[in-house]
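Colleague: got a sequence here, can you model it:
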Amino acid sequence: MTTHDDLDDDQADELLRAISHRARRRILLLADRDAIAAGELSEALGLANATTSEHLKVLRKCGLVTLQRDGTWRRYRTDRARLRTLERWLGGVVGSLGDHPAQEQR
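Modeller: A predicted model of the protein is given here:
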């Protein structure tokens, strides 16, 4: 198991799977501007509430969005620090690609 900047392979895999879905990437963009309610996300994405809820569950599980409670409202916000961790991990992977002898033989 390799690690790059606080992520092990399993954590990186989970984050990459989470952002592999277009709707989840759109949620990250919408929730980055300001904390947003699930219903507002559903409307903006044109998805059923249950579908949006499942996407939010995946994003919350891996820490890409946080939940903010405001009275009876639940609002979601993109965790930029977690995204930066993934960005650094990817940079480490890309940066190490030329360091492997198998790559140089091709």
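
Colleague: going forward, measure contacts between C-alpha atoms and count neighbours the same way
Modeller: Fine.

Colleague: spatially central residue for this protein, please.
Modeller: Leu64 (4.3 Å; CA atoms, centre = their mean).

Colleague: in stretch 65-76, what counts as buried?
Modeller: Neighbour counts using 16 or more other CA atoms under 10 Å place Val65, Thr66, Leu67, Arg75, Tyr76 of stretch 65-76 among the buried residues.

Colleague: could you also give me the structure for this next sequence, so I can compare it with the first?
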Amino acid sequence: MDAVRAVAEPRRREILRLVWDAELSAGEIAERFDVTFGAVSQHLKVLRDSGLVTLRREGKKRFYRADHEALGPLADYLRSMWSAKLDTLAELAEAAEQEGRDHSEGASP
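Modeller: From the prediction side, this is the model:
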């Protein structure tokens, strides 16, 4: 599977985000999802076969990290997508905070 098709799946994009700057074990990745370990393992296999993550074995554990170089131009796209989502989240949080202040200012003592 090519890299673009691999990252088209939302869970695989989320896995990439998790291992973007930090190496995580398969178990640490799996515990962040509401699907089986087997399902996460399949996503990791697709990412690994596409060359988007590196695998390091230590005993029985497997550790994954995003391979920024292999992602090529996709790396910039993913960074901008995640940045835009964070900007949107920050705007929503600020709006909710302002709304809370507006309601408390209008409340009678």
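
Colleague: any idea what the TM-score is?
Modeller: Scored against TM-score structural alignment, normalised by the length of structure 1, the superposed chains reach a TM-score of 0.65; 76 aligned residues with a CA RMSD of 1.8 Å.

Colleague: quick revisit: which residues sit in contact with the aligned residue in structure 2 for the residue nearest to the centre of structure 1?
Modeller: Superposed on structure 2 with TM-score structural alignment, Leu64 of structure 1 falls opposite Leu52. Contacts here follow CA atoms under 8 Å, 6 or more residues apart in numbering; on that basis Leu52 of structure 2 touches Ala3, Ala66, Asp67, His68, Ala70, Leu71.

Colleague: could you redo the last one with a cut-off of 6 Å?
Modeller: Leu52 of structure 2 makes contacts with Ala66, Asp67, Ala70, Leu71, as judged by CA atoms under 6 Å, 6 or more residues apart in numbering.

Colleague: and the gap between the closest residue in space to the last one that isn't next to it in sequence and Gly106 of structure 2?
Modeller: Translated: Leu71 of structure 2. If you skip the residues right next to it in sequence, Leu71 of structure 2 has Leu52 as its closest partner in space, 5.9 Å away by CA to CA, 6 or more residues apart in numbering. To Gly106 of structure 2, Leu52 of structure 2 is 52 Å away according to CA to CA, to the nearest Å.

Colleague: try His43 of structure 2
Modeller: Separation of His43 of structure 2 from Gly106 of structure 2 (CA to CA): 50 Å.

Colleague: between the two, which is the more surrounded one?
Modeller: Set His43 of structure 2 next to Gly106 and count neighbours by other CA atoms under 10 Å: His43 wins out with 19 against 8.

Colleague: alright, that wraps it up for me.
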